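Undergrad: With the sequence up front, the predicted model follows.
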Amino acid sequence: IEVIRDYEFSLPPLETQQRIAEILSSLDDKIDLLHRQNKTLESLSLTLFRHTFIENPKRNEWEEKPLSEIADFLNGLACQKLPPQNEINRLPVLKIKELREGITESSDWATSEVDSKYIVQNGDVIFSWSASLMVKIWNGQKCILNQHLFKITSAIYPKWFYYFWCLFHLENFISIALAQATTMGHIKRTDLDNAICSIPPKDFLDSMDKQISPIFDKIYNNSKQIQNLESLRDIMLPKLLSGEVEV
């Protein structure tokens, strides 16, 4: 403790500190605004989805398909078996913890020399099917899909469609996982086969896509801006404190 008390820190003048704080606070405010905007946009689009596809009486006349048919569910890799060979050809590993908290200094890394289908990009839909079940649109940096996670894609249906159907069935998936007498509850692909989705006529779906896809595009663009602002903030802070960059 005495060593810490005697340690002298090099700090910029108070006025400079205040100006640095103003700059960083403005970045944090913008990041927070974009996060809140995305939350509002997703809530609005989810409400529109539920009203149109869940509560609509016409859905009884529509075709029905299982979740496993409207999208492809790609399971991740055992990334602990794929350590990076160097400091260049590597990427962080997306596990359940990262899906919840984002990539951190404690995240694992793996070689980037894997099939491109296992690379996760900002905007991809990720489904944790084991332990902590959740469905999220990834809004972080490029990374590698770990086992116990699905990357969900579709060559036929728009992203918002299969994303919201996954969310709709998530509560039931969680109940299935909790009912298992294991320490790590999970769902099986047969559970995806049993999760039924209402499929409207193509012209109806196309009409809804024109309303909802622009909202998802806005969410994606906001997420990219958040990434850029967070990167800028993290780069600027040490440079401002050291005086390398003048305020």
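TA: Great, that's in hand.

Undergrad: From now on I want contacts and neighbour counts done on CA atoms only, so please keep to that.
TA: Will do.

Undergrad: Strands along the protein, start to end?
TA: Ranges of strands in the chain, per DSSP state E, are 63-66, 72-75, 90-94, 109-111, 119-120, 125-128, 134-137, 143-145, 149-153, 196-199.

Undergrad: can you give me the helices in the chain?
TA: For the chain, helices defined by DSSP state H occupy the ranges 2-6, 14-49, 67-70, 96-101, 159-178, 189-193, 202-242.

Undergrad: what about the longest one, distance to the chain center?
TA: Looking back up the chat, that one is helix 202-242. Mean C-alpha position of helix 202-242 versus that of the full chain (CA atoms, centre = their mean, to the nearest Å) differs by 11 Å.

Undergrad: what angle do that helix and helix 14-49 make?
TA: Here helix 202-242 runs at an angle of 170 degrees relative to helix 14-49 (axes from the mean of the first three to the mean of the last three CA atoms, to 10 degrees).

Undergrad: other SSEs contacting helix 202-242?
TA: Counting contacts by 3 or more CA pairs under 8 Å, 6 or more residues apart in numbering; DSSP states H and E, helix 202-242 packs against helix 14-49, helix 159-178.

Undergrad: could you dump those helices to a markdown table with mean neighbour count and distance to Asp191?
TA: Listed next are the helices and strands packed on helix 202-242 as a markdown table, based on neighbours: other CA atoms under 10 Å; distance: least, CA to CA, whole Å:
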| stretch | mean neighbour count | distance to Asp191 |
| --- | --- | --- |
| helix 14-49 | 15 | 22 |
| helix 159-178 | 18 | 8 |
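
Undergrad: out of those, nearest to Asp124?
TA: Asp124 lies closest to helix 159-178 among those, at 8.7 Å (CA to CA).

Undergrad: okay, now the one to match up with it:
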Amino acid sequence: MRQSEWTVASFGSCADFQEGYVNPAQSVTAYFDGPISWLRAVDLNDGFVNETSRTLSVEGFKSAGKAATLFPAGTLAISKSGTIGRIGILQREMCGNRAVINVRPRPDRLDVRFAFYSMLLGRPQIERLAEGSVQKNLYVSALSKFSLFLPPLPEQRAIGATLGALDDKIELNRKMNATLEAMARALFRDWFVDFGPTRAKAEGRAPYLSPELWPLFPDRLDAEGKPEGWKIGTLGAVATARNEGVDPSAISPDTPYIGLEHMPRGSIALSDWEGAGKVSSNKAAFVAGDFLFGKLRPYFHKVGIAPVTGICSTDIVVVRPKSPAWGGFVIACISDEDFVAYTDKTSTGTKMPRTSWGVMAMYPVALPSSTLAGAFNATISPMLDRIRANIHESRTLAQTRDLLLPRLMSGELRVAEAERLAEVAL
């Protein structure tokens, strides 16, 4: 494909735009936590949008009246205020709030994925289109002026498919990690919260674990309602916090740095970090395999396993098991919804409530035998290892995509050559 066959076009000549206008009153609790995904700028992650951080009831959706619109899967979305230019491809039907513009490329002019990558590459231009002196806003009238460098549609589709293959694999890894994490969480709650195996034994039900694991569980519950022989203790009995401060001027700028902004909510698969070159204040040290817990109330559900060695914000508690055999128990415990609720309830402070390791360590737990804790660790360790491997693979895939992106979108690199380079990464 010759560059002479590429043309320059405005976004508005190739796509249709619609802002989200579903903004239910926050004071009406009945409007929320229903079946309808409610897209906000915070949900846009420069990739696929599978779910939203908040949902609406049918009543909440209809509160928008005639403006209540559901955008189908495949719609592009871009944030128009706050952090302008964050984009996403909706993977399911969603409605949007006023901070989001939804984009529908016209199929006879513009391929959806090519449009997505054009927006990703052209973010600096999009940011410059925002207007306002106090708070910048990206209006539809301005976004429609965004310039696209377009090859013919077949070439658009080929470019979108080549880059998309890398993102599809990244998305597959994300879904696999979510499944593995859900399996580990379910095991933890069954064994150590609901006491499923012990209850099954006490009720005379058939074993549902392997012959090696089943005998490790007590046969009955004691008078306190916990498995017989287990002790009531605290998290601090099996875990500790690492408190090692680091002066950023004394480390390499390439040292991985993790802040609260890098940690996903509700997932231990911590896949984002940056170099420490821009860090100026003292931070905390951690090593690969440590557990990181965001200690500010808005970030309590940000818990992850460090996939690399580096430094982190002092608003993150670095947790590690006192014995490796307890590692699985500790990470499953501090990422469990009951523990998050405990830290929320016991947090202190008015402007920005927070927890501390001293409070976290006092969390009451039913402690099994060390043998059973070790068996649980051995059971979920392959899952956690797979999660970490997927994280590193996805970062390599993303680096390959980012390398190919500008060269493909400018016509400098032919699709066939890009496909060969992508296949190496895949």
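TA: Received, thanks. Since we're looking at a predicted model, the values are computed, not measured.

Undergrad: Would you mind reformatting the helices of the first structure (as TSV) and adding columns for distance to Ala131 of the first structure while you're at it?
TA: TSV is the format used below for the helices of the first structure (distance: least, CA to CA, whole Å):
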stretch	distance to Ala131 of the first structure
helix 2-6	42
helix 14-49	25
helix 67-70	20
helix 96-101	8
helix 159-178	8
helix 189-193	15
helix 202-242	26
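
Undergrad: So for Gln18 of the first structure, which of the strands of the first structure sits nearest?
TA: Closest among the strands of the first structure, using CA to CA: strand 90-94, at 34.9 Å.

Undergrad: for the first structure, which residue is closest to the average position?
TA: In the first structure, the residue lying closest to the centroid (CA atoms, centre = their mean) is Trp138, at 1.9 Å.

Undergrad: ok now do that residue, which residues does it touch?
TA: Counting by CA atoms under 8 Å, 6 or more residues apart in numbering, Trp138 of the first structure touches Leu99, Val120, Gln121, Asn122, Gly123, Asp124, Val125, Ile126.

Undergrad: Equivalent analysis for Met134 of the first structure, please.
TA: Phe127, Ser128, Leu170.

Undergrad: same thing with Tyr157 of the first structure?
TA: Tyr157 of the first structure makes contact with Ile70, Ala71, according to CA under 8 Å, 6+ apart.

Undergrad: any idea how far it lies from Leu67 of the first structure?
TA: To Leu67 of the first structure, Tyr157 of the first structure is 11 Å away according to CA to CA, to the nearest Å.

Undergrad: Pull the number of nearby residues for the equivalent of Phe204 of the first structure over in the second structure.
TA: Alignment note: Phe204 of the first structure maps to Leu372 in the second structure; criterion TM-score structural alignment. Neighbour count of Leu372 of the second structure, defined by other CA atoms under 10 Å: 19.

Undergrad: quick one: Leu372 of the second structure from Phe329 of the second structure, how far?
TA: 10 Å.

Undergrad: State the distance from the match of Phe204 of the first structure to Ser356 of the second structure.
TA: From Leu372 of the second structure to Ser356 of the second structure the distance is 28 Å (CA to CA).

Undergrad: can you check Ile159 of the second structure too?
TA: Distance of Ile159 of the second structure to Ser356 of the second structure, given as CA to CA: 49 Å.

Undergrad: repeat for Thr343 of the second structure
TA: Taken as CA to CA, the span from Thr343 of the second structure to Ser356 of the second structure is 9 Å.

Undergrad: next one: Leu39 of the second structure
TA: Applying CA to CA to Leu39 of the second structure and Ser356 of the second structure gives a distance of 33 Å.

Undergrad: Same check on Pro151 of the second structure?
TA: Pro151 of the second structure is 55 Å from Ser356 of the second structure, by CA to CA.

Undergrad: So for those two, which sits in the more crowded spot?
TA: Neighbour comparison, Pro151 of the second structure and Ser356: the larger count goes to Pro151, with 23 against 19 (by other CA under 10 Å).

Undergrad: hang on, that one packs against Thr7?
TA: Yes - the criterion here is CA atoms under 8 Å, and Pro151 of the second structure meets it with Thr7 at 6.5 Å.

Undergrad: quick revisit: looking at the helices and strands packed on helix 202-242 of the first structure, which is nearest to Arg59 of the first structure?
TA: helix 14-49 (12.2 Å).

Undergrad: tell me the angle the closest one makes with helix 159-178.
TA: Per the same axes, to 10 degrees, the angle that helix 14-49 of the first structure makes with helix 159-178 is 90 degrees.

Undergrad: Please name the residues that touch whatever residue of the second structure lines up with Ser25 of the first structure.
TA: The equivalent of Ser25 of the first structure in the second structure is Gly164 (alignment by TM-score structural alignment). By CA under 8 Å, 6+ apart, Gly164 of the second structure lies in contact with Arg113.
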